[in-house]
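Colleague: When you get a sec, could you give me coordinates for this:
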Amino acid sequence: MSPTDRLDELFREFTASSWRWECQGDYAIDAAKLQRWRDGLPPDLDAKRPWLDYIRSVTEAGKTWQRVRMLTEPLTEYLRWLIEQTQVNVDAGEDIRWIRESQARELGMPNYDFYLFDDERVAIMRFGDDKLLAELDVLDDPATVKQHQHYRDIVWPPSIPHSEYHHT
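Modeller: So this is what the prediction gives:
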């Protein structure tokens, strides 16, 4: 099973909460989406609709979907694009927050992305040179889960909700 297929499986299986630490300055993005943004055009919401519908269904079912995104210093072009694309995710039900890289490093946050599902499973994500998901380690041993709960618990409070974040 590919890492992406396994992650999709985890999205279907979790029962109460999904929490993500997102700390890469760049991820794979369709060049046309980025070019639309560069040209000052609105995002193609039709392409994003399946994800937004999924988030709506999850949150309407009473599950939480939260993430903290780390802001590199200086911001990458990808992150500048992402900041402008985030409100539709929030409107669909995601609770997305931002934290500066220097603040995240002071807190001891890891340099890899991960999901914490239901406070029971950790999915550690590793990306290839092409910025695509290359590896996914799914772990449920108590020590690993506790460590990642700790990461969540220290970075969530100082992170800025998207609705309060004002990029300059």
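
Colleague: only C-alpha atoms for contact and neighbour calcs from this point on.
Modeller: Noted.

Colleague: Wasn't W65 part of a strand?
Modeller: Yes - secondary structure of W65, determined by DSSP: H, G, I helix; E, B strand; the rest coil: located in a strand.

Colleague: Tally up the residues packed near it, please.
Modeller: The number of residues packed near W65 is 20, by other Cα atoms under 10 Å.

Colleague: Settle this for me: it is touching D95, isn't it.
Modeller: Yes - counting by Cα atoms under 8 Å, W65 does reach D95; the two are 6.3 Å apart.

Colleague: Strands along this protein, start to end?
Modeller: Counting by DSSP state E, the chain has these strands, from start to end: 17-22, 64-71, 95-100, 113-117, 121-127, 133-139, 160-161.

Colleague: To compare with the earlier structure, here is another sequence to fold:
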Amino acid sequence: MSSSVPSFAELLGRCERSAVHLELRDSYAATDRFEAWQRGKRIDWEDRASWWHPYDQLIADTVARGVVIRRARVISEPVSEYIRWEHYVTRANVTAGEQVRWLPRRNATAIALPGNDFWLFDDALLRVHHFSGDGVVVEDEITADQEAVTLCSAAFEAVWERAIPHHRYTV
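Modeller: Purely as a prediction, here's the structure:
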């Protein structure tokens, strides 16, 4: 990642009203946490110190400032093992203050979707994630290009409108 790209914490720190995240992949690069889950390790949700990460605190602090954070995931069904795990760990996102929804891909056909996952901050600045075929982040791109912002904002809102709230979506 280029050093000219502000960190996620910096971008969220500048955010005043809203941050939305659209995820479009059915799997991402494996992590130690995902691999542990595959081996049967489960989170002790009662022991917050064991699973609360700096990311969760950043989200909680941002939400406490009045910023609304929403995440939408477009997913294939039946879901991949990775999505099954993501659904499981999303409890941490929700606890931190994110609103999360899931949209089965079959319900996204009429939505013009961008080619990449992204974060959109205050409807003005995009952080676009470029992944390799196996789900590793290759580069993050920052842009305020109005055409891209408009497309991504409209795509996110269309997905959000059709998507199922996390507490109602089962995998």
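
Colleague: Overlay the chains and give the TM-score.
Modeller: Scored against TM-score structural alignment, normalised by the length of the first structure, the superposed chains reach a TM-score of 0.86; 166 aligned residues with a Cα RMSD of 2.2 Å.

Colleague: picking that back up, TSV please, covering the strands of the first structure and showing distance to R38 of the first structure.
Modeller: Listed next are these as TSV, based on distance: least, Cα to Cα, whole Å:
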stretch	distance to R38 of the first structure
strand 17-22	23
strand 64-71	20
strand 95-100	22
strand 113-117	27
strand 121-127	25
strand 133-139	25
strand 160-161	25
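
Colleague: What does V138 of the first structure correspond to in the second structure?
Modeller: Using TM-score structural alignment to pair residues, one finds that V138 of the first structure aligns to I142 in the second structure.

Colleague: That match - how many residues pack around it?
Modeller: By the criterion of other Cα under 10 Å, I142 of the second structure has 18 neighbours.

Colleague: gap between it and Q38 of the second structure?
Modeller: Taking Cα to Cα, to the nearest Å as the criterion, I142 of the second structure is separated from Q38 of the second structure by 34 Å.

Colleague: can you check D122 of the second structure too?
Modeller: Going from D122 of the second structure to Q38 of the second structure by Cα to Cα gives 36 Å.

Colleague: what do you get for R65 of the second structure?
Modeller: Counting by Cα to Cα - R65 of the second structure and Q38 of the second structure are separated by 36 Å.

Colleague: quick one: contacts for S163 of the first structure?
Modeller: Counting by Cα atoms under 8 Å, 6 or more residues apart in numbering, S163 of the first structure touches Q87.

Colleague: Apply 7 Å and report the result again.
Modeller: The neighbours of S163 of the first structure, taking Cα atoms under 7 Å, 6 or more residues apart in numbering as the test, come to nothing; the list is empty.

Colleague: Kindly report the same for F131 of the second structure.
Modeller: The neighbourhood of F131 of the second structure, defined by Cα under 7 Å, 6+ apart, consists of 137-138.

Colleague: what does it align to in the first structure?
Modeller: Under the alignment (TM-score structural alignment), F131 of the second structure pairs with F127 of the first structure.
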